[in-house]
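Trainee: Attaching a predicted model along with its sequence, questions to come.
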Amino acid sequence: MDTTANAPDSLRPWIASYPEGILWDAPVDETPVHEQVLAACARNPGALALDFLGGTTTFGELGEQINAFAGALQSQFGVTKGSRVALMLPNTPFYPVAYYGVLRAGGTVVNCNPLYTVPELSHITANAGADIMVTLDLQQIYEKGEALQKAGHVRTLIVAHFPNALPLVKKILFSVAKRKDLARPTYASTIVSFEKLIARGDKPGPVKIDARRDIAVQQYTGGTTGIPKGALLSHANIAANVSQIDKWGDGLFYEPSKVVAVLPFFHIFAMTVCMNVPLGNGIPVIMLPRFELKALLGIFARTKANVLPSVPTLLNAVARADSVTPDQLASLEVAISGGAALPDEVRNAFAKKSSKAILAEGYGLTEASPVVCCAALRKPSKPMSIGLPLPGTDIRFVDVDTGAVVGIGQDGELQVKGPQVMSGYFENPEASKDAFMDGWLRTGDVGHMDEDGYVFLVDRIKDLIICSGFNVYPRTIEEALMTHEAVEEVNVIGVPDEYRGEAPVAYIKLKAGQTATEDTLKAFLRDKLNKIEMPREIIFKDALPKTLIGKLSKKELREEYAQGKAQKK
């Protein structure tokens, strides 16, 4: 039984700090997000829904494509409740069509990062049992899908033609100048055209969704370990977080707002804040396939977009660029920073570029769909805080050693309860059990709450590295390096990085008589790690520090690295 539901407000000091008009105990809408988006499509079919490099899709067109794709998934591939469909797509109009189409058909979305290596993708698709993968005919992405299919990890590839996402002139130019970047799929029964499925115009059959039991998204995360686990997020979990964010926005996510989606939809933060929230409310999403400063500034100039969900890396790039002027960011009203801690120097530098915009730091994790806390979006909040718990969200801090709940101002592990919290991990009862303490989701993050209910994070319990908002696992890098014939021991730590928030640094002990350089090892790693995982530095040592029981120790390496940086200043 949840004893927090009727807890007195004295146990929730954050309620007194809530902006006027926002209620912590307001009802949370658990209507599945695909139903909300399809309702928005029917409500105002002529309104702009998607803008991709100037190519536009109205809500009416979006609704037709979602239903047609859902119908094709049902009729051609037998997708129904419980079916897992993998999406390996960058930000394009194909992503929301595929995402909502899978949900409308009754299936479960399995997001795949196109930057992942084939072994990483193999684990996710095999573990999930995702027989179908939706991807693009861009060569660098398509070849990974083809490799997964040849290895037997997916049965069917549904392939979208990238130039079709572009406005006419850019489509023609791309087809001529960038033809070599396109794969040439041999379409057959197991490699199918996305566009031809849409063109069939199949009508989806009814699917009765049990919002609290049926899984909408199986989102893979390592949490604080290196082996990704599938967090089971129900339709109600995702819809609840959308509703919580909508309430917290206090009208921000309604007309005439426009939301910039430069963060990738396959990341849980962008999926929720950049896509589900705005499209469910009938406002446009302005997409970029990846972050490029010139392109981002072009969006502000062309569309006058006013909401920018972001990560510290992006904000830092904008803030540090000499070419960026306040006039170029004049339309920006709110920038929401998530995915990693926001350094104070980045906050201050960004404020000089955009003095009008509110920069609000938020916090979440995959297992909470993802947002748990956020600074106010309509007025300034306490600096260096991740803000207040969202409506309907309870938090507590627990002593890391004893498990006892700690008081105001005392550091402990942040734990969460709320309608956005997952039920557990896919087919992993041990990990699911470890993720909770007395019904509270354990975050692995250490911090405290002040007397006004504002939350401050100070550290992480485990060794997870958060690089540009993505989880990087030392073990993955260590295991890749250990396959090199010259390496005897390796230990990877995360260090502060001005651009990415954190970056991995590898310490290496070579085998006796062997030689290797930083450049040769990085070249060795290129096909084993993605770009985010690549160590920023590789440092060679005669011996690596160990604990009393002989386990490689990261603590001494972190101290050594910090001392070395301090001496260089």
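Mentor: That came through fine.
Trainee: make it CA atoms for all contacts and neighbour counts henceforth
Mentor: Fine.
Trainee: in the helix or strand encompassing residue 559, what's buried?
Mentor: Following DSSP states H and E, one finds residue 559 within helix 555-568. The neighbour-count check on helix 555-568 (16 or more other Cα atoms under 10 Å) flags 557, 558 as buried.
Trainee: Need the contact partners of that helix.
Mentor: 493, 494, 495, 545 (Cα atoms under 8 Å, 6 or more residues apart in numbering).
Trainee: Test my guess that the last one contacts residue 552.
Mentor: Okay, so that is residue 545. Yes - between residue 545 and residue 552 a contact is recorded at 6.0 Å, counting by Cα atoms under 8 Å.
Trainee: Could I get the full set of helices for the stretch 401-550 of the chain?
Mentor: Listed in chain order, the helices of the stretch 401-550 of the chain (DSSP state H, counting those that start in this stretch) span 429-434, 474-482, 518-525.
Trainee: got another, please set it beside the one above:
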Amino acid sequence: MTSAEPLIPLTVTPAGSTTELLSHAARRWPDRVAIDFLGAELTYAELAAQVSAAAQVLREHGVGPGDRVAVILPNSPQHVVAFYAITSLGATVAEHNPLAAPEEIRAQLRMHGARVVLAWEHSLAAVLEGGGGGSGSTVLAVDLTAGMPRRTRLLLRLPLKAARAKRAQLRATVPPGVGSWDRSVAAASRSTSRPRVNRATARLSTTRSEPAARTAEDVLHTPSPGDVAVLLPTGGTTGTPKLVPLTQANLMANVAQGQQWVPGLREGEETFGAVLPFFHAFGMTLSLTFAVSKGATQVVLPNFDVDMVVASIRRRPWTFLAGVPPMLDRLAAAATAADPTLLRPLRYAISGAMSLDPKVAQRWEEATGGLVIEGYGMTECSPVALGNPFGPERRPGTLGVPFPGTRIRVVDPDLVEEDPDAPDVPDGEVGELLVHGPQVFGGYLDAPEESAEVLLPGGWLRTGDLVRRDPDDGFVALADRRKELIISGGFNIYPTQVEEAVRGMPGVVDVAVVGLPDTSLGEHVVAALVLEQGAAVDLAALREWLHGRVSRYAVPRAVHLLEDLPRSQLGKVLRRRVRERLLGPQAGQPQEGQPQESQPQEGQPQEGQPE
């Protein structure tokens, strides 16, 4: 077999668009529960009706084909509704991490210039400060509690300390002049007029000066394969923000590939645990598109909390879960302690974002009696590109084999830099992984130079990861990362971003940020500091300085004080050498801190291991 041929042919025909995906599910399983959010249920028919109402609201705000709508939300029914409403208009969902640093959110908003911003109440400050929403953008607030059961909403209003604390976690004050997304959609739902879907896929005007004309048309746009469905942020190799456009064709290809990869899933009968964040490619694809293609019920949780997960499984047993290894390990331990049979309905699990320890895989399969496989992907691959088979052929600890319709190459990274047609390295030797397939993106938004760095002629994607392909069975194993990315608890953390934030701190002369092994999180973030003479910087001071400057999960968990940092002949700090020094006996003055988040509230897919 040559690298120019797909390992597994793609035999499942991709669905046409996200709009058709949902309409098909609503027609085939109208009364099946589509979303269970902490006990509040929406059937597929009700979901489709809410999407129609939400699309009407967006049209009234001038959204049409080609426009961008920012979504800054945790997992919630509102997130699902917004995703399908936006794409049903031929517009683009610009996803954002609501836990990201405010300046990061504002920078991304400036990059894509969304017409409308749908923001969780706690994210409004990040959007509104400094004009982050962009000139002319309409900002609408989202109340997470609006999607919860009525009883829960009533309990949150009680004048009790616990209720007030929980309410403060979920809600925040909405500034004057900011409209309510939830009330607008509810009002549109009560409207007797319903938009008609144009089956002829007629294109509407994209001229921004014609919102009134669009509303009068009262027609939903049927997306075409080349329409950009989503924009997802990625920091790339340097941490510089870039936006990854994924088309309808990209998303539908990954859905079709997943359908072929897990043929044992029963249409209209499965229950998916939706704990990975929808604003990352892994959670987006597995929950927002793949689950709907199967007519699955999704148990949606706003974040990963073991007790919350166990309670939801007791209420509605899960049969499928996509997660990151620490999630699987903690859930298996907690569920086994509570009830050894609790996880038995979970027949399938997919692990991504970081390497799956074979021992974790074994514990999961013992707890569930089902199968767990590891996959590999990047945001730029929509996201999955390789995976282990669901069966006895799986090999825990490896990335698996190419997904259906996907080709790979393993090349010398230095040679391919000079000659894209350089031959592959022999099987068994280490080289950089290249990926080609219908799920691979076409280039970053407004970033031709950065796109040219990762896309070779013919659409081959440079992953930046070093792998080794087994000469006997073709299974691919990760050897090392060319990128100096830190993956902690499923989050991607870019050292350059953290270092830039630390360098402005008084008393700091130089800094290197690296990841050190952590059995529970994969890696934890460590800052190696060189201080001015007489300066005193400890972990508490560093964390206080970084508050609001970087995401919480990127804040170092330990500080090491060094006299100098190892550098190359050109003066570049050698992070690998720093890491080796900190792991060795010469490590300088560690100041360890307790992790602020022992388990992430989101899975991170992208880059390195799937997404």
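Mentor: Happy to help now that I have it. Predicted model, so just to flag it, every value in this text is computed and none were measured.
Trainee: Next, format the helices of the stretch 401-550 of structure 1 as JSON lines and append distance to residue 224 of structure 1.
Mentor: Shown next, in JSON lines, are the helices of the stretch 401-550 of structure 1 (distance: least, Cα to Cα, whole Å):
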{"stretch": "helix 429-434", "distance to residue 224 of structure 1": "11"}
{"stretch": "helix 474-482", "distance to residue 224 of structure 1": "10"}
{"stretch": "helix 518-525", "distance to residue 224 of structure 1": "23"}
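Trainee: hey, which of the ones you listed is tucked in deepest?
Mentor: Across these, the average number of neighbours (mean count of other Cα atoms under 10 Å) peaks for helix 474-482, which reaches a mean of 19.
Trainee: Packing partners of that one?
Mentor: For helix 474-482 of structure 1, the elements it packs on are strand 487-497, helix 518-525, judged by 3 or more Cα pairs under 8 Å, 6 or more residues apart in numbering; DSSP states H and E.
Trainee: okay, and the first one goes to which residues in structure 2?
Mentor: Residues 508-518 of structure 2 are where strand 487-497 of structure 1 aligns, taking TM-score structural alignment as the criterion.
Trainee: List the superposition-based mean deviation of the matching stretch with respect to structure 1.
Mentor: When structure 1 is superposed, stretch 508-518 of structure 2 averages 1.0 Å from its matched positions, counting by mean Cα distance after the TM-score superposition for structure 1.
Trainee: Distance of residue 438 of structure 1 relative to residue 415 of structure 1?
Mentor: Note on residue 438 of structure 1: its distance to residue 415 of structure 1, by Cα to Cα, to the nearest Å, is 10 Å.
Trainee: Neighbour count: the two, which is higher?
Mentor: residue 415 (23 against 8; other Cα atoms under 10 Å).
Trainee: Tell me the counterpart of the more buried one in structure 2.
Mentor: So residue 415 of structure 1 corresponds to residue 434, using TM-score structural alignment.
Trainee: Can you get me the start-to-end distance on stretch 397-413 of structure 2?
Mentor: 23 Å.
Trainee: Stretch 185-204 of structure 1 too?
Mentor: 27 Å.
Trainee: Check which residues of that stretch are buried.
Mentor: Applying 16+ other Cα under 10 Å to stretch 185-204 of structure 1 flags 185, 191, 192, 193, 194, 195, 197, 198, 201, 202, 204 as buried.
Trainee: Next, format the helices and strands packed on helix 474-482 of structure 1 as CSV and append distance to residue 55 of structure 1.
Mentor: Below are those laid out as CSV (distance: least, Cα to Cα, whole Å):
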stretch, distance to residue 55 of structure 1
strand 487-497, 36
helix 518-525, 38
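Trainee: picking that back up, so how far is the helix holding residue 559 of structure 1 from its chain's centroid?
Mentor: Here helix 555-568 of structure 1 is found 31 Å from its chain centre; the criterion is Cα atoms, centre = their mean, to the nearest Å.
Trainee: Identify the spatial nearest neighbour of residue 527 of structure 1, chain neighbours not counted.
Mentor: Of all residues not flanking residue 527 of structure 1 in the chain, residue 117 sits nearest, at 7.5 Å (Cα to Cα, 6 or more residues apart in numbering).
Trainee: Looking for the alignment partner of that neighbour in structure 2.
Mentor: Taking TM-score structural alignment, residue 117 of structure 1 has residue 101 as its aligned residue in structure 2.
Trainee: Tell me if I'm right that residue 410 of structure 1 and residue 448 touch.
Mentor: Yes - using Cα under 8 Å, residue 410 of structure 1 is in contact with residue 448, at 5.6 Å.
Trainee: Who has more neighbours out of these two?
Mentor: Neighbour comparison, residue 410 of structure 1 and residue 448: the larger count goes to residue 448, with 24 against 14 (by other Cα under 10 Å).
Trainee: pretty sure that one contacts residue 411?
Mentor: Yes - with contact defined as Cα under 8 Å, residue 448 of structure 1 reaches residue 411; the gap is 4.8 Å.
Trainee: Could you report the distance from residue 213 of structure 2 to residue 269 of structure 2?
Mentor: 42 Å.
Trainee: What of residue 232 of structure 2?
Mentor: 30 Å.
Trainee: Which one of those two is surrounded by more residues?
Mentor: Each of residue 232 of structure 2 and residue 269 has its neighbours counted (other Cα under 10 Å); residue 232 has more, 23 against 12.
Trainee: which non-adjacent residue is nearest that one?
Mentor: The nearest residue in space to residue 232 of structure 2 (Cα to Cα, 6+ apart) is residue 244, at 5.1 Å.
Trainee: Assumed the one you found was part of a strand.
Mentor: Yes - counting by DSSP: H, G, I helix; E, B strand; the rest coil, residue 244 of structure 2 is located in a strand.
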